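> below are the sequence and a predicted model; questions follow.
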Amino acid sequence: MMRPFGRFSLSPGDDSHQLPSRHESLRLSVDPRSQRNPSEPEMDDLVVGSWLVQAGVITADQLIKAVRHGQERGVTLRDALIELRFLPSGVSMPGGQLEHNSRVAPIEQGTGGLGGFLGNLFGGGARPQAENPPMQAQGFASTTGFEIPRNPLPSFATSGRTAVPNRANQELHEVEVRQSLREAVEDGDVPDLAEAIFNRAIDCRATDVHFDPRDDDYRVRFRVDGLLHDITTIPYDQAISVVSRIKLLCNMDIVERRQPQDGRISHSYNARRHDLRVSTMPSGYGEKIVVRIHDAIAELIGLNQLGLFEKQATILEKMLRRPNGMILVSGPVGSGKTTTLYSFLGSVNSPYRNVMSIEDPIEYRLDGVNQVQVDSRAEMGFSEGLRAMLRQDPDVIMIGEIRDHETAQIGLRAALTGVLVFSTTHAGDASTTISNLHNFNVPSFMLAGGLIGIVGQRLVRKVCPYCRTQQNPDRVKWQTLGLPEDEAESAQVVYGQGCPACFHTGYLGRTGAFEILEIDEEIRELIMRKSPKDQIRQAAEARGMQTLKTSVADLVRGGITSLDEALRITP
């Protein structure tokens, strides 16, 4: 006799030892002789389990397996789900909270699949008393942050259809996928699949993982060396479970699919801890997920490792020795600005200085630096935190980003009154940064007096050393980059043929390309007059500034990068 699981038991039959498919009916009957042990789950657990299926956290098959497992081992549904690795450890399943006056839609009866399984809970004598309204559930919460809200839940069963999307029978598409990912997809093991994707991304040196919903599947892409690459596709029903699991792990509301959400996961791989920053965004086919991978214990890069040319390094070191003033780092998203800022902090950090930073988020933990996290919920943005820092007797302040007029003014005021300030802005080059600050309505005298230098930068892919080869340059491309035409005939440029080491891209790793605009008297005068950015650039070049374009051209000449890559990133 199969022992009851809570107050319910699986009906024995010829196929009682066979796991039903998600399209077969699971026959349930109420055992009137069974008395609920306080340690056994009530019907609440099964209702919650069915909701987890509807939310995509687990599949119908997984819920059925968990019920079987719970009967065989005499454990609760929660413990069964955890033991089978369908849920992470630490999840709390709410119990004893079903009431008749809350605001959740009743579960409908069905004839087959998970619908029949759940619907039959209310049939055969199991339905609540007729005089009571349909059983409804109050909002639940768990220690991991997933919630069943007070909003009405959708019905779980109609006409014998399963609760998961009608994509469960889709066969795995033929895709070019790494073997580790292929095995996880074919096994359908959601925890293993999510972990395999993240581990493979780390192996590939990916900075971001994209889960892109489409009509029948999710496309998975890795951003490696600044560019996205297709890695695999996941059938839609499995992808929904992966997305829901990721949201569960970073304490997002897994019910909410119409609003963007942000969260974080701590992931360990190869004895290293990685912070995974998760962002969700609703789209026409479902939720798009982007996961930013950050090595929490990566070593910081020093100034001598950024890729500066000797003349540039000399100018920058002179700026960093100044007791006060503002140094800005400008460039598009993903151009390495934060890495440069941390190298600045590392070069000026000293026991004799009070070094502070306000960041969003804190990328690296630095000994000796008082780091503050922006917290919008506590109404502490960059400007509010910066004001408070100025009362902390700072010598050096790093501002993660200048986003508005107020932050720019406070930072420049600090620079004028004895503090060395570092920050970033989004701009195409150094001279454009000045125009952008004028657009923030920052007074010209503050800009001219507070700024001591602007670093414009890009990240350039390096040609793979394992498959690099040389060839004569294309003359049109050579001239487009601004290189002397008379050098083209005798010059040799490098490119990568593609190999397994670089995933057949021809590039492996990146380095920086920089231009450094030093604010001297002539440039200061142009800032005071609000001169156009082109005039500022021309004046800086006349005084010997190495522009981004010339820096990239020198990387081509030096055999660091290819002509095509140089043209791709040149502003």
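Nice, thanks for sending it over.
> all contacts plus neighbour counts: C-alpha atoms, from now on.
Noted.
> please identify which helix or strand holds residue 202.
helix 190-203 (DSSP states H and E).
> and that helix, which residues are buried?
Within helix 190-203, the residues that qualify as buried are 190-202, counting by 16 or more other CA atoms under 10 Å.
> below is structure B, check it against A:
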Amino acid sequence: MKALTASFKDSPTDDSLLSFSEALRLLDTSKSTLYRLLAQEEIKGVKVGKQWRFRKGDLSAYLGRGPVVVVAESIDAGDFATEFAWLEREGVPSAGAETVESKVAGLVDGILHHALAAEASDLHLDPTDEGLRVRYRIDGVMREIRRMPLSLHEPVVASLKERAGMSPTERRLPQDGRTHIHVNGATYDLRMNVIPTIRGESVVVRLFGRAVPELGLTALGAVSLDALRPFLLRPGLILVAGPARSGKTTLLYSCLREIDAEANKILTVEEPVELRLPGVVQTQVGGRPELTFVALMRTCLRQDPDVLLCGALRDRETMEVALRAAQSGTLVIAGIFAEDAPGAVKRLIELGADPHVLSGALRAVVETRLVRRLDPAERVLDTETPPEVIGGLKTRSEKGGYSIPDSAAFYTPPRNCARGAGYRGRIGLYAVVPVTPPMIHEIIEGLSVEGGSTLLAEGMRRAVARETSLEEVLRATDGCA
């Protein structure tokens, strides 16, 4: 007991010892977080036998560490004036503000409104040696918008964290949060992630409109998706393959809109739910440690589903549940991070899929990418792409099933326009690849099975129609053809 007392000689005066479970309740945190805080020596603890014990005063002191107080003297008043003037020039009016707190709130509102007006899907705030870098992802491409004074970094981040329900005092651990904002009569959901870096906290805000866009295979405007319709009429597994930000979620939702929700029980397992679909029972991973993909998938199978959507097949257990459901009479539609159809099959085999089970369950893989749409008012004839590059694209396109007419002309944004200009919105490229047992056998045996040529052919079809540029087709399909 003397050793125990000595180990707390520098602790606060409150001597009450708490058990591990009591500490969890006081801190309102998870076991993994508490173990991490112990390992990082952010919280003091002592082992009594095999059990951890915590002095209540130590935990109270940890909880009492407040954020750095932002006072008027810590920020140059000219910093606010400069940024508000920039927002005014950009067409984002700012309300009058007197206190530092109200100025910070007004600046954050202005940045969010500006990002939404620019039709950004993501807002990135990164501290650098030169200042607070503000970037937007627009049409899938990152653009730097502004460099703000570094003195604004902490107050802006603290304001965002508070809005999203995160702890402003916690700067040592990653955090996630959500909130919403009303702009011009529309409501937008904001999903935030904060991560500590060597220069301070980096923030990413994903921006979602609540209005449900037009969904369905016809709405996506790709003739190639007609080949997918027969696969949606019978049980089995359909994979939607592509990298991050390639349009997988939109295609998954569009598949569900093709199915009669009144005549079928449709369930989803998502992380997170990005759109609320009428007639569909949607579940979300997270919130509690036990709400994992595999746990929710198993539970959904006890709900007598006709159709089950899985946002992503990431591990062996989830894949096995999906294959078992597909073999048992359920239509399973799932996303997977893979470049093309052969890559998707290889990924399932790497996760431990039985080849015979895979042959009996997997029906098709849909390869998907997003390319920027040319602005009809700004596009110009492409005279700079070398003929040998165009010739190579024609050869690969023919291999994918589309022969480019000799009279075809290609268009591009003006070469002297600003980065990102010349495009407006995005369109999807889709290739439906039926999966056959011989194809799976060839992949298992390590034989050459090429993928992506059909996807590139779809891109060339869109380029010939003057909807996108050759540069975009190459960017989107590089590595998959």
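On my side now, so go ahead. Owing to the predicted nature of the structure, the values given are computational and were not obtained by experimental measurement.
> from the contact counts, what lies against the helix holding residue 202 of structure 1?
Packed against helix 190-203 of structure 1 by the contact rule (3 or more CA pairs under 8 Å, 6 or more residues apart in numbering; DSSP states H and E) you find helix 179-187, strand 208-213, helix 236-249.
> surely residue 259 of structure 1 meets residue 279?
No: using CA atoms under 8 Å, residue 259 of structure 1 makes no contact with residue 279, being 10.8 Å away.
> what about those two, which has more around it?
A direct count of neighbours by other CA atoms under 10 Å for residue 259 of structure 1 and residue 279 places residue 279 higher, at 19 against 10.
> what separation do you get for that one and residue 289 of structure 1?
6 Å (CA to CA, to the nearest Å).
> what's around the alignment partner in structure 2 of residue 517 of structure 1, how many residues?
Applying TM-score structural alignment, one finds that residue 517 of structure 1 aligns to residue 433 in structure 2. Neighbourhood size, residue 433 of structure 2 [other CA under 10 Å]: 21.
> quick one: distance of stretch 335-347 of structure 2 to the chain centre.
Remark: stretch 335-347 of structure 2 is offset 18 Å from the chain centroid, using CA atoms, centre = their mean, to the nearest Å.
> where in structure 1 does that stretch align, residue-wise?
The aligned range for stretch 335-347 of structure 2 in structure 1 is 424-436, by TM-score structural alignment.
> how many residues are close by residue 542 of structure 1?
Residue 542 of structure 1 has 10 nearby residues by other CA under 10 Å.
> can you check residue 382 of structure 2 too?
16.
> OK, contacts around it?
409, 410, 411, 412 (CA atoms under 8 Å, 6 or more residues apart in numbering).
> export these to CSV and tack on neighbour count?
Listed next are the contacts of residue 382 of structure 2 as CSV, based on neighbours: other CA atoms under 10 Å:
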residue, neighbour count
409, 14
410, 21
411, 22
412, 25
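> farthest-apart pair in these, please.
Maximum pairwise distance among those (CA to CA): 10.4 Å, between 409 and 412.
> between those two, which contacts overlap?
Common neighbours of residue 409 of structure 2 and residue 412 (CA under 8 Å, 6+ apart) are 381, 382.
> could I get the contacting residues of residue 308 of structure 2?
With CA under 8 Å, 6+ apart, residue 308 of structure 2 has these contacts: 266, 267, 268, 269, 300, 330, 331, 332, 333.
> and the second one, what element?
What it means is residue 267 of structure 2. Element membership of residue 267 of structure 2 [criterion: DSSP H and E] is strand 266-270.
> mind listing what's buried along that strand?
In strand 266-270 of structure 2, counting by 16+ other CA under 10 Å, buried: 266, 267, 268, 269, 270.
> which residue in structure 1 aligns with residue 260 of structure 2?
Checking TM-score structural alignment: residue 260 of structure 2 goes with residue 349.
> so what's the residue count around its match?
Using other CA under 10 Å: residue 349 of structure 1 sits among 18 other residues.
> that one contacts residue 368, doesn't it?
Yes: assessed by CA under 8 Å, residue 349 of structure 1 is found in contact with residue 368 at 6.9 Å.
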